[in-house]
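Enquirer: have a look; sequence and predicted model below, questions after that.
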Amino acid sequence: MTSPVAETRELLEALGVPASRFSGGNRIVRTPLTGEIIGRVQDDTPESTTAAIGKAHAAFEAWRKVPGPQRGELVRLLGEELRAAKTELGRLVSLEVGKIVSEGLGEVQEMIDICDFATGLSRQLYGLTIATERGDHRMMEQWHPAGVVGVISAFNFPVAVWSWNAALAFVCGDSVVWKPSEKTPLTALAVEAIFDKAAKRFGGVPDGLMTVVLGAREVGAALVDDARVPVVSATGSTAMGRIVGERVARRFGKSILELGGNNASIVTPSADLDLALRAIAFAAMGTAGQRCTSLRRLIVHESVYDALVGKLRQVYATIKVGNPVATDALVGPLIDGQAYEGMQKALDEAKKAGGTVHGGARVAEAGPAEAYYVRPALVEMPEQKGPVVHETFAPILYVLKYGDFDEALALQNGVPQGLSSSIFATDMREVERFVSGQGSDCGIANVNMGPSGAEIGGAFGGEKETGGGRESGSDAWKAYMRRQTSAINYGRTLPLAQGVKFDVEADAPSHGDGAMEADA
């Protein structure tokens, strides 16, 4: 078997990334599969980031003049290049993040899908014609390109989240400056090289339309604080979002925040338990619990609790944990030691709060000392308190029991986060209530499936401490544009709105004859 170090280098070279971009830099990149160093990249500085923003602003001024459908052609070509590179880029995602092979490939497919969506969108950037109370007038609403879009992405979806933002931004007439997670810079460099291939085929793409800047907090701060970046899309922790949201708002910019998700599923007495079991297993353990939409709380009716949770304990005890690239393991490693320490701290707190913990131990035989493989943890809690109300980015599933549906909804909504949620039920009264305004308070509410696995056609995002932002499908494109309302007078008089009168004598010949009505 090829070592992760050698394979990563081969993949980067095959994807067109110059060796100088992933070797010899000041930042070490490790694979969570083995802990080995697979790259060394050079961080940007605040000064180089500011210079990149300047180039991006100049690129925006040129790109906004290109008609929308032509901008869509660039994104179509990007989708073609991603299709051609799917195997290699998907494999690189697995090596850099530790995802199972199908998830790595699935992430690239998500990029391809959003390119398809955005290509069609490029001919549908619709405004409105609005009824006006003034005669011989037309009022309309238009959407114009916003400017430079700053994208700050997290390690767990190192390329897909960029594409949700960038594909829309490009067709909307914007340029993009992307700061990936400092834990996953290699996949970003690969995407940059793929974009360059599409841009070369398109021809005439302004320099700086898509730029990757690498680094930690100070690089992100330079992007967040620059007034030439009217839109900042940031994915990460709630703590990070508070900082980003405040700093962008201070300069009256617009932020799209995708933050914490403490997602729950309710299992009702009418649920199909076999279906629920399969859905819960993937939602809670997939990506080693490192999805923002991972299932973290399971709220089970007392009448089906023993039957469902008993089977879940068996699944948790037997699921294969290991290197998902070298074996058929379904649960790969945590991203690093910090994530492992956070998981163990949460489990200790759960025990102190009266929880019964099944699993959660490190699996030493799955990898070397530098890799962090853990058995997923199922934690039966007497009540929703302690670590249950916080998000821990690890495979921990807290299980709670309920008796009344009102109690289940109160538990579901009784946390600060509001990203995703789901219910397993065949009683349509409970289903309809769950998805109504009286039900889940999350941005996503699924029925008879887990809270993860969102499709690009729907707007993605959540409420409360999740940040309130929306990315990807539906009308999320509007966040990357600025709205303009225009009124056109095609008559010879000047009627006021709301019937206001403002008559002025026009004595001077140059003013013409008669009285004038002017809008107050």
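Expert: Structure's in. What do you need?
Enquirer: rest of the way, CA atoms for contacts and neighbours
Expert: Noted.
Enquirer: and for residue 103, the neighbour number?
Expert: The tally of other residues near residue 103 (other Cα atoms under 10 Å) stands at 17.
Enquirer: separation between it and residue 160?
Expert: Separation of residue 103 from residue 160 (Cα to Cα, to the nearest Å) stands at 11 Å.
Enquirer: included below, for side-by-side comparison, is a second structure:
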Amino acid sequence: MGLTRSIFGFASNGCSTARILSSSSSSSTLFNRFTRLSPPAHRCLPTPCRSPSFFIRQINMQAQSIAARLSSSGILQTKGLIGGNWTDAHDGKTFEVSNPATGEVIANIPCMGGKETNDAITSAYDAFNSWKKLTAADRSKRLRKWYDLIMAHKEELGQLITLEQGKPLKEAIGEVSYGAGFIEFAAEEAKRVYGDIIPSPLPDRRLFVLKQPVGVVGAITPWNFPLAMITRKVGPALACGCTVVIKPSELTPLTALAAAQLSLEAGIPPGVVNVVMGNASGIGEALLNSPKVRKITFTGSTAVGKKLMAGSAETVKKVSLELGGNAPCIVFDDADLEVALKGTLATKFRNSGQTCVCANRILVQEGIYSKFADSFLKAVQDMKVGEGFGEGVVQGPLINEAAVQKVETLIQDAVSKGAKVVLGGKRHSLGMTFYEPTVITDVKNEMRISTEEVFGPVAPLLKFKTEEEAIHMANDTNAGLAAYIFTTNVQRSWRVSEALEYGIVGVNEGLVSTEVQLLFSLLFVLVASKIV
């Protein structure tokens, strides 16, 4: 997405452009990543009676009240976690975490770096020796308790996500349930990390393989899903017997700290889960350089992912990367218009378009283009924009000013090359980083808005004639994360799914990354109803 501030900072725009696909198809692969084999309130038009300044004052009061409640409940933590101890930076430095809806500072957090990260690595390494020796059943019980605690605090965690990330509260609470699902799944699968018996070419021998934890895992996570991106990495790692050092985004560290607090309450021993944040390059270099860290798992920009992959080679670490997307959403003439409209809106505007699997390009066949565009425009026009705690709000602010500026740049480039803004296309009257939901027509596949990940509430509409043309347009990118198809022709659904060069293909479905049981980077087709 291009928000990378330094080599490891703001990694977490969720994405740029890259193709990271896995050939694995078994749910056990989720755990193989962490094991080694031994041996081998407000519509688009402003409400006239309230000014943005009044709106922000109201938010400030509400946000302060929520932050106070979270602090008194113990959910809001403002220090790093190393070896089970809440810790300041060694030099006392801090950085601010702000509410993107208002710019108001929520908390001052320790600005940690290489020293604190090395301390966390040592704690994780020491804890690994005992954690890996626990039975799978014991680890499973503790993970299950962690899941239960996350769900028991679902409302508070949702409020915290909205406070520091900005997404609507309903979405934030949904993320908590989604994120907790990774812990629940890992708790169950911890008991099923089986070995293998392999036939030997020699008559008097038997070969067997034991799966053992790799060791300390460095987990670098993004800001767009500040809980779920942690649990999907940490849950499987802990289930296998690994320990972790988490580096959350500097933009949303509070959710990570809250999750870590609940892990301690669940009986996960000190040192098994550690959290450091602050100096991104210092933290990243420490994770890469330490021979005690045996695996790096990262979600974020392609630029940072490349550096992590290269840096991991020095100590031969295992690496898992979830990088950028440029998802096409293809609507064929034979699509059920209502299903296509609902699915496209969901995949484009969830989290204000700040997801790496959201539709970046909406390709509509010419026979249905005008009808779809009219219905889509009306639906987007009715979207309520506002701060995440507002009733009925479906679009919150963008994460920061850099995100807004990128959206503006891409729209300006498209307009200069012949595209037309038919809705939105400018900052919202609410101010701050609110941006109007935007629809652009006459978009060409070679425009930057088609080739780069937008990461904002902007829907470019492109027209195509034939199935072959749609496939060519969809595959004309360096990204390969997710794609979407809307059609009522079952033969076409299979044919196009196989032709698309993407890791995830949703058929008549706009939400494809919510299936905990299906690994995110695998090639699968999510088939919904309306196929005839």
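Expert: On my side now, so go ahead. For clarity, every value in this text was computed on a predicted model and none was experimentally measured.
Enquirer: quick check: TM-score for this pair?
Expert: Here the TM-score for the pair of chains, by TM-score structural alignment, normalised by the length of the first structure, is 0.84; 454 aligned residues with a Cα RMSD of 2.0 Å.
Enquirer: counterpart of stretch 404-421 of the second structure in the first structure, which residues?
Expert: Under the alignment (TM-score structural alignment), stretch 404-421 of the second structure falls on residues 340-357 in the first structure.
Enquirer: what are the contacting residues of that stretch?
Expert: Taking Cα atoms under 8 Å, 6 or more residues apart in numbering as the criterion, the residues outside stretch 340-357 of the first structure that touch it are 334, 360, 372, 374, 377-382, 385-388, 392-394, 396.
Enquirer: from the residues you listed, list the buried ones, please.
Expert: Of the members of the contacts of stretch 340-357 of the first structure, the ones counted as buried by neighbours, 16 or more other Cα atoms under 10 Å, are 334, 360, 372, 374, 377-381, 386-388, 392-394, 396.
Enquirer: ok, so of these, who is nearest residue 43 of the first structure?
Expert: The shortest approach to residue 43 of the first structure among these belongs to residue 334, at 23.9 Å (Cα to Cα).
Enquirer: so the closest one is in contact with residue 366, correct?
Expert: No. Taking Cα atoms under 8 Å as the definition, residue 334 of the first structure is not a contact partner of residue 366, at 12.0 Å.
Enquirer: ok, back up a step: how about the buried ones among the contacts of stretch 340-357 of the first structure, which pair is most distant?
Expert: Among those, the pair separated by the greatest distance (Cα to Cα) is 372 and 381, at 25.5 Å.
Enquirer: sticking with the most centrally placed residue in the second structure, tell me its helix or strand.
Expert: Most central residue of the second structure, judged by C-alpha distance to the mean C-alpha position with Cα atoms, centre = their mean, is residue 225 at 4.5 Å. Of the helices and strands defined by DSSP states H and E, none includes residue 225 of the second structure.
Enquirer: off-centre distance for the match of stretch 404-421 of the second structure?
Expert: Offset of stretch 340-357 of the first structure from its chain centre (Cα atoms, centre = their mean, to the nearest Å): 28 Å.
Enquirer: tell me the buried residues in it?
Expert: For stretch 340-357 of the first structure, the buried set under the neighbour-count rule, 16+ other Cα under 10 Å, comprises 340, 343, 344, 346, 347, 349, 350, 351, 353, 355, 356, 357.
Enquirer: check stretch 262-274 of the second structure too.
Expert: 262, 263, 264, 266, 268, 269, 270, 271, 272, 273, 274.
Enquirer: check stretch 431-447 of the first structure too.
Expert: 431, 434, 435, 439, 440, 441, 442, 443, 444, 445, 446, 447.
Enquirer: gap between the alignment partner in the second structure of the last one and residue 74 of the second structure?
Expert: Correspondence of residue 447 of the first structure to the second structure, assessed by TM-score structural alignment: residue 507. Here the distance between residue 507 of the second structure and residue 74 of the second structure works out to 43 Å (Cα to Cα).
Enquirer: count the residues that sit near the counterpart of residue 458 of the first structure in the second structure.
Expert: Per TM-score structural alignment, the equivalent position to residue 458 of the first structure in the second structure is residue 518. Residue 518 of the second structure: 17 surrounding residues under other Cα under 10 Å.
Enquirer: now do the SS call for residue 518 of the second structure.
Expert: With DSSP: H, G, I helix; E, B strand; the rest coil as the basis, the three-state label of residue 518 of the second structure is coil.
Enquirer: pull the contacting residues for residue 220 of the first structure.
Expert: When contacts are counted by Cα under 8 Å, 6+ apart, residue 220 of the first structure touches 152, 179.
Enquirer: quick one: the helices in the stretch 101-250 of the first structure?
Expert: For the stretch 101-250 of the first structure, helices defined by DSSP state H, counting those that start in this stretch occupy the ranges 101-121, 160-172, 185-202, 217-225, 238-250.
Enquirer: tell me which of these lies nearest to residue 139 of the first structure.
Expert: For the helices of the stretch 101-250 of the first structure, the distance to residue 139 of the first structure is smallest for helix 160-172, at 22.3 Å, taking Cα to Cα.
Enquirer: give me the stretch of the second structure that that closest one matches.
Expert: Mapped onto the second structure with TM-score structural alignment as the criterion, helix 160-172 of the first structure occupies residues 228-240.
Enquirer: report the mean deviation for that stretch after fitting onto the first structure.
Expert: With the two structures superposed, stretch 228-240 of the second structure lies on average 0.6 Å from its match in the first structure, counting by mean Cα distance after the TM-score superposition for the first structure.
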